[in-house]
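# have a look at this fold, sequence not included:
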């Protein structure tokens, strides 16, 4: 028998209760044990099998059905008493049950009794798990169809079968072939937010499915009726309070003795959390892909202004913002200057913001992300002109150095920023700060490469490039273009008398004087040694001569504190205007050089054209 067979097992019993036992199984199933009444139910067969489908327990009713003693039946496996034609389907379901693919199954099958006759039973099986949650067997309920007192279209015997299904944590519904609910377990109706299973009886299962998913569900039901059980399908359900959720459905057919379809049985599972987690995962993937694509575009843009314009446009589109701005920090003035905005028409608003003032200044000062849900009631809303908006301001930091602040805003009646938005814009800001730093360094390298290291004027190559560009522009628009060439008089004597450092100081002073006299559109370059050139677009010879005379006067009055009071310098200046024949910058330079030669020949410290 079962003497001294010990088993440590968690058994799922009726009414949703769990029992742990470690005892002699033969003692457990004695009729004196109160729990044994369930297992000795005279109307249904009860059996427990291990993962090899060997019987560990059978009740008397099941042994009687097989015309065997309990001991003889325990020597066999479930497969050995199954009619050969039903073995494959039965084994497949048991394998799925033991692997965890399904939580429960119910099927019609035939058993071969010991006296040679076959009979039809409805077998319901649910897994048994050990203390660690591992499936190591199954609990079986065997209902002989001929023994039923109720007609077959009643989906369960009034007592035990209902208790088993209602006690199961699985959500189970049985319908007729038209999808009308005949039985719904307690767990099923609770999943839909109803307190009593009776609420579902007589209603179509489709009524609990979101309207837009019903046509698809109807097609799936037809597939089940055709004998092709689809894989788990997912629908949106409607709870009693009207809220939506996602649930997964496994469906199959219940058949009569002749194999004709009688009802459909569905196992349902709430997958809302899984669906939400998957949606969140997909959303993060889309966000990361968007940020990655944005960063690829931005890191390849080395023009600082174009980069800043790309940053404000991309961050506004990424967060669905109404507008965005970026301000760069100037440590000398301790203020932030607006340098780009999206849409571009907003760019002139609030061009400069002191550190610590307004949303941008506060974020820069604290170096922390600032979320203002309604700027109209914010304590310093007067520092920022856009009332009735929600704002995020994120400092742009590179190695703890403040580069600036990027902001986005939205109409709170249409869009409110969430913690996910904060996380997203902070990730964006980190990459944007790196891109800004790279573009700034590149711009500085480019600038230094174009300048003379001593005086800060354009070097000769850069001046040639800019000069040729201005020549072509003057030709295209038929505009005047003049050039000034100047030379520091007797510069070798300055070096010899006062030293080379004094000479360097004199050259820098000449360039600073030129830069102070010229317009923003003009170009000052060092041609070589103590010679300098000034390119004057849109300037006639008369205007260039006036500029040259002012330069002569200004340089002559230069003084050098800390140097010998006698140290002074003068310049000789040659001026030329482009003629129609001049198509190369070298031609204009030669003309100005000839004029310079004449100025020197006339005694220096003068202008010649």
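Perfect, I can see it now. Not measured: the values here are computed from a predicted model.

# okay, CA-based contacts and neighbour counts for the rest of this
OK.

# in the stretch 151-300 of the chain, which spans are helices?
Taking DSSP state H, counting those that start in this stretch as the criterion, the stretch 151-300 of the chain carries its helices at 160-167, 186-191, 211-225, 272-299.

# just the stretch 501-609 of the chain next, same as before
If DSSP H, counting those that start in this stretch is used as the criterion, the helices of the stretch 501-609 of the chain fall at 541-556, 585-601.

# which stretch among those is buried most, on average?
Across those, the average number of neighbours (mean count of other Cα atoms under 10 Å) peaks for helix 585-601, which reaches a mean of 19.

# tell me which of the helices of the stretch 151-300 of the chain is the most buried.
Of all the helices of the stretch 151-300 of the chain, helix 186-191 has the most neighbours on average by mean count of other Cα under 10 Å, namely a mean of 22.

# another one to put next to it:
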């Protein structure tokens, strides 16, 4: 690129310098976005309002089919923010050759190219620039910028800003994805994908606080797998793991979308039922128990579950305030559900 710069007649500051300063401010704001979706949304908004691009859009390579790009957010033909997350575009090798997606071409500049809306309808001609989203290891997508609205030339300085902007977006997107994966690993059980105990208690505390504040019902259940030790002893831990996953799937397919399922560890699950009384929770767990029993067919050990349910409405006692009240109710609910689970477990053993 040419190193000749346009200068502001008053300050002597080059246009590129001003753009790079603005880009620094934009990157700082993008760094605090909570996730990739909000990062892309904010990047498009600031690309328009702060960096002064006409239209821009962020597209990611479809991980399931790399011949397609999937949309995120963009600017429409009137200069407004547009949700393009349902858009998919087949990659055109004539416009963007394979070398572009291998990182061998830093930027593509298309003069007087047909501009499209998010439905791939032509809306006019414009100069268009494509910059790869390079995250330091691979190309994950592209940043598309055109001058449809103002026809202002996209000179070499602006092209350089677009390339840097694309790098910033790509690096931050990769960081956000890693952060999301780490949060998932920290909050879920690796065997089943259910929430882990620590995260489940946090969810229960929040649900309880809401229930106490609005005087709404809430129930919890502790579910225990019967015969897990036999499965491990007779067939190995792979069979035991399959048993645990099967019970989790039986629970997950029958609880309501508002309910929370967590693995407390070993052979126990916790289910949180907000806005729910004992009757509904009992019906759901009875369906789960029946399904688990059916999976015993053809096995040398018996699959079944024991469960105990406790409802917030059952707990009457001393008044507490704030977090002390919530903590007390968490402990009392879990203790009651646990005791009822063990009562049922002893009954199941006697019935065999």
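That came through fine. Fair warning: this is a prediction, and the values are worked out from it, not measured in the lab.

# aligned against the first structure, show me the partner of residue 46 of the second structure.
The pairwise alignment with the first structure assigns residue 46 of the second structure to residue 314, based on TM-score structural alignment.

# test my guess that that match contacts residue 295.
No: the criterion here is Cα atoms under 8 Å, and residue 314 of the first structure misses it with residue 295 at 9.7 Å.

# rewinding a little: now the helices of the stretch 501-609 of the first structure in JSON lines, with distance to residue 332 of the first structure?
Supplementary listing: those in JSON lines, determined by distance: least, Cα to Cα, whole Å:
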{"stretch": "helix 541-556", "distance to residue 332 of the first structure": "30"}
{"stretch": "helix 585-601", "distance to residue 332 of the first structure": "39"}
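
# so which of the ones you listed comes closest to residue 571 of the first structure?
Each of these has some distance to residue 571 of the first structure by Cα to Cα; the shortest is helix 541-556, at 6.1 Å.

# point out the other helices and strands that that closest one packs with.
Contact here means 3 or more Cα pairs under 8 Å, 6 or more residues apart in numbering; DSSP states H and E; on that basis helix 541-556 of the first structure packs against strand 481-488, helix 500-517, strand 571-577, strand 607-608.

# now with 10 Å?
When contacts are defined as 3 or more Cα pairs under 10 Å, 6 or more residues apart in numbering; DSSP states H and E, helix 541-556 of the first structure sits against strand 481-488, helix 500-517, strand 531-537, strand 571-577, strand 607-608.

# for these, which one sits closest to residue 393 of the first structure?
Ranking these by proximity to residue 393 of the first structure (Cα to Cα) places helix 500-517 first, at 38.6 Å.

# which part of the second structure lines up with that closest one?
So helix 500-517 of the first structure sits over residues 237-254 in the second structure, by TM-score structural alignment.

# who's in contact with that stretch?
Under the criterion Cα atoms under 10 Å, 6 or more residues apart in numbering, residues 191-194, 223-225, 227-234, 259-263, 266-269, 271, 283-285, 287-292, 295-296, 303-305 lie in contact with stretch 237-254 of the second structure.

# put the buried members of those residues into a PyMOL selection.
Selection of buried members from these for PyMOL, criterion 16 or more other Cα atoms under 10 Å:
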select buried, resi 192+193+194+223+224+225+227+228+230+231+259+260+261+262+263+267+268+269+271+285+288+289+291+292+303+304+305
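
# what's residue 594 of the first structure aligned with over in the second structure?
Aligned against the second structure by TM-score structural alignment, residue 594 of the first structure finds its counterpart in residue 339.

# any idea how far residue 292 of the second structure is from its match?
Using Cα to Cα, to the nearest Å, we find residue 339 of the second structure at a distance of 22 Å from residue 292 of the second structure.

# and if you look at residue 342 of the second structure?
Using Cα to Cα, one gets 18 Å for the distance from residue 342 of the second structure to residue 292 of the second structure.

# please, which helix or strand holds residue 205 of the second structure?
Using DSSP states H and E, residue 205 of the second structure maps to helix 197-214.

# mind listing what's buried in that helix?
With burial defined by 16+ other Cα under 10 Å, the residues of helix 197-214 of the second structure counted as buried are 197, 199-201, 203-205, 207-211.

# reformat these as TSV; add distance to residue 183 of the second structure.
Converted to TSV, the buried residues of helix 197-214 of the second structure look like this (distance: Cα to Cα, whole Å):
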residue	distance to residue 183 of the second structure
197	14
199	11
200	14
201	16
203	15
204	18
205	19
207	20
208	23
209	24
210	24
211	26
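
# quick check: neighbours shared by residue 314 and residue 295 of the first structure?
Common neighbours of residue 314 of the first structure and residue 295, using Cα under 10 Å, 6+ apart, are residue 428.

# and the helix ranked longest in the first structure, what does it pack against?
With residue count as the measure and DSSP state H as the assignment, the first structure has helix 419-450 as its longest helix. The criterion is 3+ Cα pairs under 10 Å, 6+ apart, and the helices and strands that helix 419-450 of the first structure contacts are helix 272-299, helix 304-319, strand 370-372, strand 390-398, strand 401-410, helix 460-477.

# how about those in TSV, adding distance to residue 263 of the first structure?
Converted to TSV, those look like this (distance: least, Cα to Cα, whole Å):
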stretch	distance to residue 263 of the first structure
helix 272-299	28
helix 304-319	51
strand 370-372	57
strand 390-398	57
strand 401-410	55
helix 460-477	87
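
# which among the ones you listed is found nearest to residue 440 of the first structure?
helix 304-319 (6.3 Å).

# give me the mean deviation of the closest one from the second structure.
Once the two are superposed, helix 304-319 of the first structure sits an average of 2.6 Å from its aligned residues in the second structure (mean Cα distance after the TM-score superposition for the first structure).

# pull out the buried residues from that helix.
Across helix 304-319 of the first structure, burial judged by 16+ other Cα under 10 Å covers 304, 307-316, 318-319.

# do the same with stretch 310-317 of the second structure
Going through stretch 310-317 of the second structure with 16+ other Cα under 10 Å, the ones that come out buried are 310-312.

# so residue 129 of the first structure makes contact with residue 97?
No: using Cα atoms under 10 Å, residue 129 of the first structure is not in contact with residue 97; the gap is 11.5 Å.
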